[in-house]
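>>> below is the sequence, then the predicted model.
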Amino acid sequence: MNAPSTMDSEDVLRIKLGVLRTEHRDLDEAIHLMEASGRADQLALRRLKKQKLGLKDRIARIEDLLTPDIIA
C-alpha cells in the first residue's frame, strides 16, 4: 500500500542530532587543520570555534529532550 510514512518528533530529533554531530566533527577537523597550518587567520579561527560551541549547545539541548527524566 502507499501509506505515507510518518516520523514522530523523537525520530526527527535523532536525525537532527546526527546532522549536528557531523557538523561539529567537521568544524573540529577544520579548526585543527587551520591551527596546524601555522598561517591561520585568527578571526576566522575564532568564528569557527564560536560556531562549534553553538553546535555543542544545540546538541546538548536535543540530547536533554531525548533523555527521559528519571526521578531516583
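That came through fine.
>>> from now on I want contacts and neighbour counts done on CA atoms only, so please keep to that.
OK.
>>> the most centrally placed residue in the chain and residue 44: what is the separation?
The residue lying closest to the centre of the chain (C-alpha atoms, centre = their mean) is residue 20, at 2.6 Å. Distance, residue 20 to residue 44, by C-alpha to C-alpha, to the nearest Å: 20 Å.
>>> check which helix or strand covers the residue nearest to the centre of the chain.
Here residue 20, judged by DSSP states H and E, is contained in helix 9-37.
>>> want to compare, so here's the second one:
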Amino acid sequence: MPRLDVIQEVQLRNQLQNLIQQHRDLDTAIHSLELTGTSDPLQLRRLKKMKLDIKDKIQAIENMLIPDIIA
C-alpha cells in the first residue's frame, strides 16, 4: 500500500474522529431508547446497523493509518 501524504493523513484522521463521535452518539441514542422501553424495534435495529457500519468504516481508516509491520 502506498504511503499517505500529510494532507491525506490529516483528512483521514479528521474523518476518523468524526466517525468515532458518530459511533458514540449512536451508542448513547440506542442506550437511551432501550432504557425507555417504548422505542420502535425497527428503529433500534436501524440504529444498531448504522453503528456497525460506522465501526467498519473506523476499522478501515485505522488500517490505512497504521502501517503493516512484517515481523
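Cool, the structure landed. Because the structure is predicted, anything quoted here is derived from the model rather than measured.
>>> the residue nearest to the centre of structure 1 and residue 13 of structure 1: what is the separation?
Using C-alpha to C-alpha, residue 20 of structure 1 is found at 10 Å from residue 13 of structure 1.
>>> stretch 47-56 of structure 1: how far from the chain's middle?
When distances are taken as C-alpha atoms, centre = their mean, to the nearest Å, stretch 47-56 of structure 1 is centred 9 Å away from the chain's centroid.
>>> buried residues, it. List them.
Judged by neighbour count (16 or more other C-alpha atoms under 10 Å), stretch 47-56 of structure 1 contains these buried residues: 48, 49, 52, 55.
>>> pull up the aligned stretch in structure 2 for it.
Aligned using TM-score structural alignment, stretch 47-56 of structure 1 spans residues 46-55 in structure 2.
>>> all set now, cheers.
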